[in-house]
Every structure is written in C-alpha cells, then in structure tokens.
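1. Sequence first, then the predicted structure, then my questions.
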Amino acid sequence: MEIRQMRYFMEVAKREHVTEAADALHVAQSSVSRQLFNLESELGVDLFIREGRRVKLTPIGKIFLDRVTQAMNMIGEAEREVKEYLDPEKGTVRIAFPISLAAHVLPTAIYAFRKRYPEAKFQMRQALYRDLIDGVINGEFNLAMIAPVPEEEKKIKRKILFTERIVALLPIHHPFANRSAIQLLELKDDPFITLPEGTVFRKIALQACNELGFEPNIAFEGDDIDALKGLVAAGLGVALMPEVTLVDNFPRSTVKIPLVDPSVFRSIGVICPTQRKLLPTEQLFYNFLLEFYAQINDFSK
C-alpha cells in the first residue's frame, strides 16, 4: 500500500467521481483508476460501488476511509514536526474554534503571539462544539479553543484560560435599559431570542433560567451571535450573551446589563489530545496561551 494510493483513494471518496478526482490531483484519469484497482486487489475487497465514473463508498470503504484519514493526518504531522523541529518559531499552528470566540478572543491571542513570533503561521477552522472535541480526538487538528470547557472527555487534555460573564442584551427602549444590573428572574415574562436547538450556549442560557424555576418564552432563534444581536436591536426580545462577543461589535440600539443573583458564567479554554504530542509550534502557542491569560487574570484581580 502506497501513500499515493491512499491520497488518490481519499480524493475519489471525497468527490465520488473518478474524473473529477483526477482533475483535482492533476493526473490522468487512467492513473487514478489503475491505483484504485491495485489498492482493492491488494486489500481483497471492493472499496467503491461503481456507477459509470460515479462511485460511492461501500460499507468497508467507509471504515477504510476513516482509518486512512487518521493515518494521513499522522503522516502530515510527522512531516511538519521534522520541519518545525529545526525552527518552531516559523512553523504552523492548526487550531479550531467556535464562532463565539472568532471576533475577539482568538484574534487577540494570535496578535499577541505573532508580536513575539512574527514568522509563525496559522491554519484556522471554525467548528461546532462537538466537532471541536471530535476533531481533536481523531487528529483533524491538535488544538481547539472552546467554551465552555468540557468536563468528561477521556481522550483530551483541557485547560481553562478564563471565565467570562453572561450578560443580558436588551433593546434600548426596554423598561430595564437604564438599570446597572438585573436579576435573570426579572426577565421571565420577556420574549427570548436564542441560538438554535442543540447549540451549547443555548443549553447554558436555558439551564440558567430553569435553575430559577422558569422556562423562557423563546420567540425567535438566530443562527449565530450576530443574528441574535440584530433581533434584539429590532426590539423583538431579549437575549443572554457571552460578554466577550460584545467587545468589538455592539449594536447601538441595544444595551448590555450584567446579571446578578445569580451571576452566570461560562469557562473558556483550550483542549488538545492526550494520545498525541503537540507539534513544536503548536506547543509553543499552547504554552503562550497559558502564560498570556494567566497574566490577564492576574491583572484583572
């Protein structure tokens, strides 16, 4: 089994079309077909169901694709590790993140890191909460910033960088708009605006309400944080928001009010695999994150 065969196999599996895969690989279609035939002959199984030049993975083909993807990720990491071993300050950090950390938290950390290591490079990927955890476990990436930090995941190492307040975002003409703080229970009769079902932050918001004995009236859902801001700005309801998402993008026709009795928080941190070592530049960035936020936390106190 050759690396070339695995790369051809992965491209065909991705595109489900031999000719399109060959075009993407910049090789002849006959070369791709021949390598797939050799691979299937060597393994003794059919990896694809063929419908002309269109193909679909067989059940064993899907299992093989998962294993090959993991193997190719490890080979790619090995190649990068050799290069970065010589000069980790010029290597690449592959990191994933949720949308709520995209506007301020991650860019701030990267900016500070590149001031110290200006030749370091980044490959960034936005993902949903569960995909962040699974991506670290299966080797799609080695680092992910995440909020909240997961508590029970055996195959990842977690580190809380800081905790942030959850605040209420209200339309500017709301009766509580001039208050310096409000109790969450005071909003029980307001229409709520939330992220879609299944998102982690929605669970945090609903749990905070449920612990006070009320089920919020969810009037609208937005696909992302910016959508929630827009709906609140239009006067359609109130929303609970991570305070960090309002640092650089704050709609004029809204006000943010701290929550008290109880205050609501979420943890923000970084996760990495327990079963793989970080690459040299990734380790450099990981150590920097711990130092950077430790300094900020000390200053805040």
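-> Looks like it came in fine.
2. From here on, just use CA atoms for contacts and neighbour counts.
-> OK.
3. Is it correct that residue 138 is in contact with residue 69?
-> No: at 9.1 Å, residue 138 and residue 69 do not qualify as touching, with contact defined as Cα atoms under 8 Å.
4. ok, structure two:
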Amino acid sequence: MERPELPLAQLHAFVVLAEELHFGRAATHLGIAQPPLSQQIRRLETKVGHALFSREPGRVTLTSAGRELLPAARQALTGLADGLAAAREAGSGRAGRLRIGFAASLALTVLPGLLRTFRERFPAVRLDIQEMTTTPQLAALRERTIDIGLLREPPAHDTDLAFETVLTEPFVAVLPTTHPLAAQRVVRVEQLADSPFVLLPRAVGPPLYDRITSLCTGAGFTPRVTQHAVEWQTVCALVETGLGVSLAPASIRRIRLKGVAFRRIAPDTARTRVAAAWREKDPSPLIPHLLAALDHDPSDGPRG
C-alpha cells in the first residue's frame, strides 16, 4: 500500500496546534487566520484517515492517532531544519566534505601545516586525503573523485582546470654517501653525467620528469636512467643501496636515510613548482577556504 505524502506545512500546523491545544493561539503563532489552520488540519486528517484532535466546546485534545503522529511529525520538522542548516553551511563552505589529492613529497612540506590550519578553522568539514602523483590527480579531478589536487609541475594549459601556485623549491642532488661527489657541499649537474640515475617513471608525472631531465640536457648530457620508483622514499632507498643518483625537490631532504647525502646543485636557478588544481566549472565552495589556509600557513615555501 502506498504511503500518503504529508505536506510539511500541514505537519507544522499540526505540531503547533498539538502544543497549544487552542486553535486561536495556534493560528496566531503560525501567523495565519483560524479558518486556514482548520483547513490544514482537516486535510491532514483526511490523509491519515483518522481524527487527530478531539474538538469539544472550549477544549481541544489529541486523539490516540494524534498522539502517535506527534513524535514523528516533530522528528520530520527537526530533520528538515537540520538539513537546511547543513545545506546552508555546505553552500557557504563552512561544512561538508572536501576530497584532496596530494603529491607524496608535500607531506614533507606544506601538507601537515595546511591540514592543521584548515581543521582549526573549519572543524565541521570532513577531509578525505588521497596520496597520488600528478597524472592520477589530473584524471581524478576530471572524473570528480577529488575536489582539489596539490601537485608538482602542473600542465601549462588546461581548459577544464584552474591552477594556483602553492610554492616553488629548488632541486638537490641525491647521492649515496659513498659517492665521491658526496664529499662536496655543492654539486654541478654535469658532474652527474657518468652516474646511473634513479627517477620516478615519466608516466606518473611527465612535467616533473621532463623538468629533471632538462636539467641534465642543459648540462650537456642525457641521464642514464637504470631504475624507476613511484615514490620519492623508494628513490632514496634505491640511491642508498648504490644503484644510482637522482635529482629531486629539496623537500626530499626530510627523508632521513643514513646512507643518503643531499647536496645543493649548481646552477641553483632551477625550481620545481607546486600548485593547487581544481575544476574551473562548479568548484567546491570549500576550495577558497583551503587556498586561504595555504596563504597563511607559515610552513609554506616562497610562492611564484
């Protein structure tokens, strides 16, 4: 049997009358005349199929059907009020869910401070954090499985996505401590020409891979990549074993491995760019708040 739909206006009128037990006072509370109130109650009683109030001269009381309906009616109205409040909060960016993709190396720089600041400002927002490299982040944004990405070396042009620079940082040479160049404080890129390289696969982040290899070609050689690893932690672990050297963002220095040395490179003008990325159309209302938290995060590196 199909359940009758109960209009919220009728439920509201019913609850007010059940609390006042007086048609005149209930009509005044609702801001309507008494006849329209009586019509609302009669329509509701028709839908229920039973009288909800016992009407006697000078006295109004709830029937057994009315007493049964009252808790459910109150719950329905409270649920609606809560839902409207939650919708307003979500629409204003004060509540809801924000799905964030991030490059693993950002856990060593901006991410901890960013999340701490954002959660302090917006405790009602649920954060879903997913670690992923640049290419999967771009795909996830287009597929709407994340709302914002924090990625390295964003594409120069993209008609669907917007980008804002979060930070820039220099590159460092990653060497086994047994490597002859580890004794130097600064390593010139061309000095790495004869060493095998350990790098992230190009497929997981083409712009960053190309940025690193361009540092080498600019120094007069093509890097001989003999090992790949998807995460920088693994790159450093492979370097520690002596399988090769690498060039990496400077934040990688926070990965502590006894057998790995990090050295500044010369020339030191090359920098890697980290950007926030989100869909240009229909962005989450929470994104401006996350960007504001980035602006005020003291752990940020320099922008631009």
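-> In hand now; what should we look at? Treat the numbers as computed from the prediction; the structure is a model and nothing was measured.
5. ok, how many other residues are close to residue 86 of structure 1?
-> Neighbourhood size, residue 86 of structure 1 [other Cα atoms under 10 Å]: 11.
6. which secondary structure elements does the longest helix along structure 2 contact?
-> With secondary structure taken from DSSP state H, structure 2 has its longest helix at helix 64-91. The criterion is 3 or more Cα pairs under 8 Å, 6 or more residues apart in numbering; DSSP states H and E, and the helices and strands that helix 64-91 of structure 2 contacts are helix 8-20, strand 96-102.
7. hmm, try it at 10 Å
-> Counting contacts by 3 or more Cα pairs under 10 Å, 6 or more residues apart in numbering; DSSP states H and E, helix 64-91 of structure 2 packs against helix 8-20, helix 34-48, strand 53-56, strand 59-62, strand 96-102.
8. Specify the local secondary structure of residue 126 of structure 2.
-> Under DSSP: H, G, I helix; E, B strand; the rest coil, the three-state class of residue 126 of structure 2 is strand.
9. neighbours around residue 185 of structure 2, how many?
-> Burial of residue 185 of structure 2 is recorded as 11 neighbouring residues (other Cα under 10 Å).
10. How about the contacts made by it?
-> The neighbours of residue 185 of structure 2, taking Cα atoms under 10 Å, 6 or more residues apart in numbering as the test, are 261, 262, 263, 264, 265.
11. List the members of the residues you listed that persist in structure 1.
-> Retained in structure 1 (both residues aligned by TM-score structural alignment, their matches' Cα atoms under 10 Å) from the contacts of residue 185 of structure 2: 262, 263, 264, 265.
12. So what touches the helix or strand in which the last one is found?
-> Taking DSSP states H and E as the criterion, residue 265 of structure 2 maps to strand 260-266. Strand 260-266 of structure 2 is contacted by residues 170-179, 181-191, 219, 236-242, 245-248, 250, 252-255 when judged by Cα under 10 Å, 6+ apart.
13. Tell me which of these fall in strands.
-> Among the contacts of strand 260-266 of structure 2, the members falling in strands (DSSP state E) are 170-176, 186-188, 246-248.
14. possible to save those residues as JSON lines with distance to residue 280 of structure 2 and neighbour count?
-> What follows is those, written out as JSON lines (distance: Cα to Cα, whole Å; neighbours: other Cα atoms under 10 Å):
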{"residue": "170", "distance to residue 280 of structure 2": "29", "neighbour count": "16"}
{"residue": "171", "distance to residue 280 of structure 2": "30", "neighbour count": "24"}
{"residue": "172", "distance to residue 280 of structure 2": "34", "neighbour count": "26"}
{"residue": "173", "distance to residue 280 of structure 2": "36", "neighbour count": "24"}
{"residue": "174", "distance to residue 280 of structure 2": "37", "neighbour count": "28"}
{"residue": "175", "distance to residue 280 of structure 2": "41", "neighbour count": "27"}
{"residue": "176", "distance to residue 280 of structure 2": "43", "neighbour count": "25"}
{"residue": "186", "distance to residue 280 of structure 2": "42", "neighbour count": "17"}
{"residue": "187", "distance to residue 280 of structure 2": "41", "neighbour count": "20"}
{"residue": "188", "distance to residue 280 of structure 2": "41", "neighbour count": "17"}
{"residue": "246", "distance to residue 280 of structure 2": "35", "neighbour count": "25"}
{"residue": "247", "distance to residue 280 of structure 2": "33", "neighbour count": "26"}
{"residue": "248", "distance to residue 280 of structure 2": "30", "neighbour count": "24"}
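15. Determine which two of these are furthest apart.
-> Largest separation among those by Cα to Cα: 170 and 176, giving 19.7 Å.
16. can you give me the strands in structure 1?
-> Taking DSSP E, the strands of structure 1 run over residues 48-51, 54-57, 92-97, 121-126, 143-146, 156-171, 182-183, 191-194, 217-221, 239-242, 254-260, 264-273.
17. mind giving me a markdown table with the ones you listed and columns for distance to residue 29 of structure 1?
-> Output for these, formatted as a markdown table (distance: least, Cα to Cα, whole Å):
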| stretch | distance to residue 29 of structure 1 |
| --- | --- |
| strand 48-51 | 15 |
| strand 54-57 | 13 |
| strand 92-97 | 32 |
| strand 121-126 | 31 |
| strand 143-146 | 37 |
| strand 156-171 | 41 |
| strand 182-183 | 65 |
| strand 191-194 | 49 |
| strand 217-221 | 47 |
| strand 239-242 | 51 |
| strand 254-260 | 58 |
| strand 264-273 | 38 |
